[in-house]
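Chemist: Prediction below, plus the sequence it came from.
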Amino acid sequence: MSEAEGDLEVSILMIASKDLKSVEKSLRSLIQETTALKYELLVIDLFEEVLSDSRLKTKNIKFIKGSDLQSALENALSLSSGKYVGIIEEGVIVTVDWLSNLLVVFSQMPNTGMVGAKIIYEYGLLKQAGGVLGEAVSNVGEFDDPDKFNYNFIRESDCQSFLFLLQKKDLQKALEDAVVFETDSLSLSLSVFIKQSLKKKVYYQPLSIGILLDKSSESRNRLSKEAGVYTLSKPATPYNDDVLVPNKSILFIDPYYPTPDKDSGSRRLNEIITICAEASFNVFFYGHKEIANFGSYYQSLINKGVKVVYKHFSDDTLEDDYKYIMNHIDFAWISRLEMNEYYVNMLRAYPHIKWINDTVDLHFLREGRAWEQNNISTNELDERISQIRTIEVDLAKKADVTIAITQHEGELLKSYGVNNTVVVPNIHFLKVGYRTTSFYDRAGICFIGGYDHKPNVDAVVWLVNEIMPIVWKSLPDLIVHLLGSNPPKEVTSLQSRNVIVPGYINDVSPYFERNRVFVAPLRVGAGMKGKIGHSMEYGLPVITTSIGAEGMDLTHNKNVLIADNAKDFANEILRLYQNKNLWNDLSTNSLEIIKRYTPENVSRTILSILK
């Protein structure tokens, strides 16, 4: 907890008036679960006895005594320093990341005025997923299963209670406008003021969770009173209708939630989803192989405003469990051959849906190159490739739009009669502020790639076993960093004095800032290589193969170095590693290449498809 004036993000106000033990439990959870954020804790003491004289006085908490709630709020605000004000009622136990998830909505959703949490009874059923204001105020989903899809996406709400966040200036404005606050209608008064007077939005955030102690819920129910003068200008709507907002709806299907910090395909999909969300599409996501997985990648989607539909059990199916959604979907963006092959029959049952087949990379091209490495006979190789190509081309023709990731693969599809092809490449960002480390202050070379992808394993084995021994004859102390998630034994066994295999690293930017050369010795694969674009984002020069250079219009000796055998690749490492002028030229030209693949440029193509 920070105490520096003006250095606080949030001032948390607890309203205490009923039960001292409930207050103590709530405060204990706040102190334990409010981490990694600068905040202060103030207790609005409405007890008849002097709460601040209790054992709570030993905590680092400010107590604000008041005879009524409104004057106590005014006193609390005069003593608070946070930009935001969080209000929590006694008897609510907060859970991990409750505050950071509330704050996310202010940064993600335009014109946010208030964000409230999901409230669950301590015995496990839902207390409220926001409130609906009509003739009276009612809790959304009370006594239902809190894990149901309908209660697990960010949405607009008529009102929030028990645990919510708003900007300090908005609370000050409410007090200045003499909005009447009572302990039983504080949240309702604020919600209506935010929506009607300030013309801002009230949101419900399912990832912020408060547990309501049973004793507290028996003593009061903040949303039980009639709405009276608080009737909103629009009528209350049934909750299920909120799933299907008037905007066009798009459903993304992939085997798993995107893991943009681990693989290139996920990074691209994650950015496409972001573009659609920011363009006000009603975005759904379905992870075909995900089962009741509510981890960090699920949460990342929710915080983008995505409605994540999911399986509770392995035999659940999208078309059965979410049929009411499928009837209102406008676009289905399905990634990878496997998923398009699986869902083609389902899409025939919903002919109103525009089917977008995202190849990610051409399977028959990638697998064919892998088989070539295994010295399969020409006849067998041709037969295997032909079988996959027939399936892939047939699906591409049936789709309304087929997405190729590179111009080369788009032309290849067209040569097989696929005339509905659009190129949507990887999406990259210029890392403003990098390239601050000079050529001579850098050392080492690096590679990055998820090792669940076999071409990456092949690349680093070839690098360490055949390329680097040539390099080490001239530069015996040169260190190789093999970055990437899930390295198998084939990769970890490469570790030595000169080879470091750190496994998954959350922030890899220091490696791109400190290493002198990036290598991508790819002998197998297809599509656009995200690792190369990733390096170029930082202006870190790249050495790769002809396969690695595909899809980005890269030119040898201008913006990349290309070599296709071990000796040539080693010589290019030695040349670039020791040539400052070449390094600077490649670095500058790399940044120019990346400008073609920024979200601003790629989004125009994506949005032209979704018409």
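Modeler: Ah, there it is. Numbers count the residues shown, from 1 in each chain.

Chemist: When you work out contacts or count neighbours from here on, use the C-alpha atoms and nothing else.
Modeler: Will do.

Chemist: could you measure the residue nearest the centre of the chain against T274, distance?
Modeler: In the chain, the residue lying closest to the centroid (Cα atoms, centre = their mean) is S300, at 3.2 Å. Relative to T274, S300 is positioned 11 Å away (Cα to Cα, to the nearest Å).

Chemist: Take this one as well and set it beside the first:
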Amino acid sequence: MNVLVIGYVWPEPASSAAGYRMLALLDAFRLQNWLVTFASPAEKSIHRADLPARGIREVNIALNCSSFDDFICELQPDLVMFDRFMMEEQFGWRVEKHCPQAIRLLDTEDLSCLRHARHQICKQSGQVQLDVPAELLFSEHAKREVAAILRSDLTLMISRAEIDLLRNTFKVDPALLLDCPFMQPSVSAEQQALLPSFDHRRHFIVIGNFRHAPNWDAVLWLKQAIWPLIRTRLPEAELHIYGAYPPPKATQLHNPKQGFLIKGWAEDVDQVMRLARVNLAPLRFGAGLKGKLVDALACGTPSVTTSIGAEGMAGEHAWPQPVTDDPEQFANRAVALYTESQQWLACQQQGFALHNQRFDFDPHASTLIERLQHLSRELDSHRLANFTGAMLRHHSMRSTQYMAQWIEAKNRKPQDKK
């Protein structure tokens, strides 16, 4: 199969969970010996993955430019995967026009309309709230995102909680959705035995890309409400805060006297996570699954998080480590986990079990490939069953097409218009 992936950004596996999730999807395609091309209109970053080393071709593409038409006509992919709904909006109509029989696959990373709605709630109340009122959920953002899901042949959802929301609230046909969480190698018993023990670990850790709004809010909440309570109980404790692209407003929070240390970029996330005793993820809003918690599971580092952080992480089961939305309880549970070795060990072992059961690469990759192969064989009947998607493509994609063509004409240099 010839695969084209249209990326919102170039994948940075050491900077964000979205980056290493994208690499896992690309690896699943390459393991089938499929030809894979990754194209993006974004600028290439210094932390991007080396895709050619994985046998993946890199191509720069432009927004609102007919050069993409020439590119895709020559490539003739069998499968096109859009990285987030904005890329489907930009390029979906061009793909349908020039490669109508290509499977159109959407990868959401998270249901961003849900994240945005929860952000609004947090701004208004400062509280953690899973349930979102309809007036915030049914936003313009949601209309665009759900429309892209309906226009696509299949959408990869990282969280079962979000699949339930799409099915029950937005009435999306389950045939258009696939549960595809993070995919990582299992942690063997031998690997678990080699990890540092409770007594050989020190300090708390927080990790997350500073450009992601929920992560920055978590750091502020820690600084203002949670960390002072922990330091009162553990005066020698330190909080090591890692994340790509820390802005000046973040580095200004660095305070060694308070044990509040902004470390910035981590060359090796696993290395710093393995050395920490407890991972803190006080997320007041967000969506999807939390890569920082998956990393902690694999590294044997127990976490304390909120109901937002734990949502969907264990599938149909309960998250097996401390969860609370109250700052004082959060601090208490963090201190208890840090000081009580038996509780820490129990959380670690439950974490290994969850990681290997929920996030193992092989079964999820196999399910994805089987679903795509079935879709390839039954594409015409699959599309006939999705009349709503056909209507949306007929109407909304026409408006997107004409807008893109207008922008392209507007951007032409005067000599080009002669």
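Modeler: Good, I have the coordinates. Small disclaimer: the values here were computed from a predicted structure and weren't measured.

Chemist: ok, back up a step: would you mind identifying the next helix or strand past the one helix or strand the residue nearest to the centre of the first structure maps to?
Modeler: S300 of the first structure is part of helix 296-302, with elements assigned from DSSP states H and E. Sequence-wise, the next helix or strand downstream of helix 296-302 of the first structure (DSSP H and E) is strand 307-311.

Chemist: who touches V344 of the first structure in this structure?
Modeler: Taking Cα atoms under 8 Å, 6 or more residues apart in numbering as the criterion, V344 of the first structure is in contact with L395.

Chemist: In the second structure, what sits opposite it in the alignment?
Modeler: Under the alignment (TM-score structural alignment), V344 of the first structure pairs with G92 of the second structure.

Chemist: and if you look at S535 of the first structure?
Modeler: Matched to the second structure by TM-score structural alignment, S535 of the first structure sits across from A296.

Chemist: ok, average deviation of the helix or strand where that match lies from the first structure?
Modeler: Taking DSSP H and E as the criterion, A296 of the second structure maps to helix 291-299. Its matched residues in the first structure lie on average 0.5 Å from helix 291-299 of the second structure after superposition (mean Cα distance after the TM-score superposition for the first structure).

Chemist: Remind me what that helix packs against, helices and strands.
Modeler: If contacts are counted by 3 or more Cα pairs under 8 Å, 6 or more residues apart in numbering; DSSP states H and E, helix 291-299 of the second structure sits against helix 269-275, strand 278-281, helix 341-358.

Chemist: And the last one, what does it pack against?
Modeler: Right, the one you point to is helix 341-358 of the second structure. Contact analysis of helix 341-358 of the second structure by 3+ Cα pairs under 8 Å, 6+ apart lists helix 291-299, helix 327-339 as its packing neighbours.

Chemist: Looking at the ones you listed, which is nearest to E236 of the second structure?
Modeler: Nearest to E236 of the second structure, of all those, is helix 327-339, at 12.2 Å by Cα to Cα.

Chemist: So which bit of the first structure is that closest one matched to?
Modeler: Mapping helix 327-339 of the second structure onto the first structure (TM-score structural alignment) gives residues 566-578.

Chemist: again with stretch 236-243 of the second structure
Modeler: On the first structure, the counterpart of stretch 236-243 of the second structure by TM-score structural alignment is residues 477-484.

Chemist: Kindly report the same for stretch 29-38 of the second structure.
Modeler: Using TM-score structural alignment, stretch 29-38 of the second structure pairs with 276-285 in the first structure.
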